[in-house]
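> The amino acid sequence is not available; the structure is as follows:
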């Protein structure tokens, strides 16, 4: 049996979808350790929504990031292709469209342009706050997200309308990925693989616990040495 594509996160999905439906501006922050499914969560939340732009930043130059963002956003809002390559101008244009904009791996953007949170604060205060736009900032670098987005010293402090510190899946949800129905073996799987979706989805459904440990833990560790 194939593992499920997406499990639970109903509370987080409800929170995001409620913001998407509102006529007011919303700024959401999603953070947490890697491999917990933050990207999967936001993609699930915007599934079948026509006015949503999902874009994942990389470690490229600021110019390359802007170009890549415009290419992605213009597939949903063609008008963006004619906008100046500047984050404030682009977000202002998308705000006029009441767009949902997800900036995934936001710490990469901050690392390439430390002034970006200040730029977003300015355009948010002057224009976006009066629109129906939803801006979602997603990041796995907890130190950067806390320092540059969430803390009292951040330019964006006081602007966010929701924050999700995404936890691992519970045992009740993680068990859906385990290739066994035996309660004792499930507990053993939980002790080894915990509730991290990335590792749970990688489990080989036809293999034993020992074989999965060999393949996905010991094998990975050995290949990295």
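That came in fine, so what should we check first? As the structure is a prediction and not an experimental result, all values here were calculated from the model.
> When you work out contacts or count neighbours from here on, use the C-alpha atoms and nothing else.
Noted.
> close enough to count as contact, residue 193 and residue 200?
Yes. With contact defined as Cα atoms under 8 Å, residue 193 reaches residue 200; the gap is 6.8 Å.
> Of the two, which one has the most company?
Counted by other Cα atoms under 10 Å, residue 193 and residue 200 do not tie: residue 200 has more neighbours, with 23 against 20.
> ok, and the closest non-adjacent residue to the more buried one?
With sequence-adjacent residues excluded and distances taken as Cα to Cα, 6 or more residues apart in numbering, residue 200 is closest to residue 177, at 5.8 Å.
> tell me which element residue 154 is part of?
Assigned by DSSP states H and E, residue 154 falls within no helix or strand.
> what helix or strand does residue 163 sit in?
Using DSSP H and E, residue 163 falls in strand 162-165.
> Compute the first-to-last residue distance for stretch 72-85.
From its first residue to its last, stretch 72-85 covers 13 Å (Cα to Cα, to the nearest Å).
> Identify all contacting residues around that stretch.
Applying Cα atoms under 8 Å, 6 or more residues apart in numbering, the contact partners of stretch 72-85 are 50-55, 66-67, 70-71, 89-90, 93-94.
> Name the nearest of those residues relative to residue 139.
residue 55 (12.3 Å; Cα to Cα).
> What ranges does this protein have for its strands?
Counting by DSSP state E, the chain has strands at residues 26-31, 52-56, 100-104, 134-139, 162-165.
> Okay, one more to line up with it:
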């Protein structure tokens, strides 16, 4: 494998995939597609790969076709070492010259959706070049098409798209997981700070340096000041980043509507009916915005663990949740430089509406990562769920539910039920809720014989709950040190 440069933090799996693709000698290995939302480090990775192997790197811009061809000709002429500029009348000519000029290494075309927008025929031209007898066969170079517009990149290899079946690599560069992000920010031993930071900026690498002047809080006590001087500061680039994330998606033509949908989800109205009711619209009117946001990887859809027809939507980018829950509501104050006042008014809502749900998401991720340790097997589903309680005419909201797949003639096994609390010390009342949910699910014919009851406590557990857990191995306590892979 090509040695990963020391300046590339983590991303071992992504680098390994790129290396295998670039070093492959198979004649059919000629095209790779790399996608991911902006600021995830795609360009950083591909630049490092090009420097290691040689080749050609071109970053597209939002140009007309003529302007794109002109800039491409300039870059290719510079790569050839001859100076000047190649003049192309169309992309057929440009691709012929590309593969005649670049004979080995990698060809990276970054922000490819811009080129495809101005020249919709371009994917078909690449298909023809890559097919047997095409111009790409004259060169040993591998082609990597890269882009941040997720809906466009996802369509390159889908359905009847021209490039379907041609790619040997389809790599999505996702945000870093919460454990890696804590190491990246240097707070892997300050677990409370790690959760708070991740609830604001998630695992996006660029939010650590470029967009905040490499400003990072050194302790939990400094977190509030850091929020005020960076994320809520109009003079710091990250201030408007959440708005830009939405504006960059080409399929989003009515930003106000999409912000309203995201705002509804951020405020806890995360079912289709709940979103529609919050917006005062029929549910049929929000189907398209939800689909576009999901295709853009800005939201995810999760099936309720215990109701097959019920789905909940979650915002995939923590910074958008923070913007919708905190910044959008106090925007007029923030633009006037009143960040301290805005944060003072928003901080309690931040803890309940942002950190609380985000902590639940981290607990679900922990459960997936630790499933072999917890259950000795891999669950088929880990999600939240709703359990109706007929006696109280209410429902019990289960933050974490882990289930196996149901086998023919046998009920699905319930591996675990979990409750997560960020700011409250957990006690027996939380355990009793889980016990009640387990008993109700047993009545519904779930196999609950070995079900573990897990309490995830951001603020810890009282003595009674610790005593109960010590007496029953099926009761599991997960505190912040355990969440971050350290012994409690």
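Great, that's in hand. Everything quoted here is computed from the prediction, not taken from an experiment.
> returning to that earlier point: can you tell me which of the strands of the first structure is packed in deepest?
Across the strands of the first structure, averaging neighbours per residue (mean count of other Cα atoms under 10 Å) puts strand 134-139 on top, at a mean of 25.
> corresponding residues in the second structure for it?
Mapping strand 134-139 of the first structure onto the second structure (TM-score structural alignment) gives residues 142-147.
> Now do residue 46 of the second structure against residue 435 of the second structure, distance only.
50 Å.
> From the neighbour counts alone, determine which of these two ranks first.
Comparing residue 46 of the second structure with residue 435 by other Cα under 10 Å, the one with more neighbours is residue 46, at 22 against 16.
> how about that one, what's its match in the first structure?
By TM-score structural alignment, residue 46 of the second structure lines up with residue 42.
> With residue 180 of the second structure instead?
That one, residue 180 of the second structure, aligns with residue 173 by TM-score structural alignment.
> Tell me the spacing between its match and residue 4 of the first structure.
10 Å.
> what does residue 152 of the first structure give?
Distance, residue 152 of the first structure to residue 4 of the first structure, using Cα to Cα: 39 Å.
> Tell me which of those two has more neighbours.
Higher neighbour count among residue 152 of the first structure and residue 4: residue 152, with 12 against 9, using other Cα under 10 Å.
> List the buried residues for stretch 62-71 of the second structure?
65, 68, 69, 70, 71 (16 or more other Cα atoms under 10 Å).
> Now do the last one against residue 77 of the second structure, distance only.
What that stands for is residue 71 of the second structure. 10 Å.
> Then the first one?
Residue 65 of the second structure sits at a distance of 18 Å from residue 77 of the second structure (criterion: Cα to Cα).
> just to revisit the earlier point, now the strand holding residue 163 of the first structure on the second structure. Mean distance?
Following the fit onto the second structure, the mean deviation recorded for strand 162-165 of the first structure is 0.7 Å by mean Cα distance after the TM-score superposition for the first structure.
> where do the helices sit along the first structure?
10-21, 38-45, 62-73, 87-96, 106-112, 116-126, 142-145, 171-174, 183-193, 197-202, 209-213, 219-224 (DSSP state H).
> among those, which is nearest residue 28 of the first structure?
That would be helix 10-21 among those, by Cα to Cα, at 8.0 Å.
> can you tell me the mean distance of the closest one from the second structure after alignment?
Compared with the second structure after fitting, helix 10-21 of the first structure has a mean deviation of 1.8 Å; criterion: mean Cα distance after the TM-score superposition for the first structure.
> Quick one: the residues in the second structure that that helix pairs up with.
Going by TM-score structural alignment: helix 10-21 of the first structure matches residues 12-23.
> just stretch 105-115 of the first structure next, same as before
Going by TM-score structural alignment: stretch 105-115 of the first structure matches residues 111-121.
> hmm, what's the outermost residue in the second structure?
The centre of the second structure is farthest from one residue, residue 82, which by Cα atoms, centre = their mean lies 42.4 Å away.
> nearest spatial neighbour of residue 45 of the first structure, skipping sequence neighbours?
Of all residues not flanking residue 45 of the first structure in the chain, residue 13 sits nearest, at 5.7 Å (Cα to Cα, 6+ apart).
> Please tell me how far the one you found sits from residue 194 of the first structure.
22 Å.
> now residue 25 of the first structure
From residue 25 of the first structure across to residue 194 of the first structure, the span is 37 Å (Cα to Cα).
> When the two are compared, which one has more neighbours?
The residue with more neighbours, out of residue 25 of the first structure and residue 194, is residue 25; 23 against 18, by other Cα under 10 Å.
> residues of stretch 91-110 of the first structure that come out buried?
91-95, 98-110.
> can you pull the buried residues of the match of helix 10-21 of the first structure?
14, 15, 18, 19, 21, 22.
> Then stretch 111-129 of the first structure?
So, applying 16+ other Cα under 10 Å, buried residues of stretch 111-129 of the first structure: 112, 116, 117, 119, 120, 121, 123, 124, 128, 129.
> For it, measure first residue to last.
End to end - Cα to Cα - stretch 111-129 of the first structure spans 25 Å.
> Kindly report the same for stretch 147-165 of the first structure.
Start-to-end span of stretch 147-165 of the first structure (Cα to Cα) is 15 Å.
> From residue 139 of the first structure, how far out is the counterpart of residue 199 of the second structure in the first structure?
Using TM-score structural alignment, the partner of residue 199 of the second structure in the first structure is residue 191. From residue 191 of the first structure over to residue 139 of the first structure the distance is 27 Å, taken as Cα to Cα.
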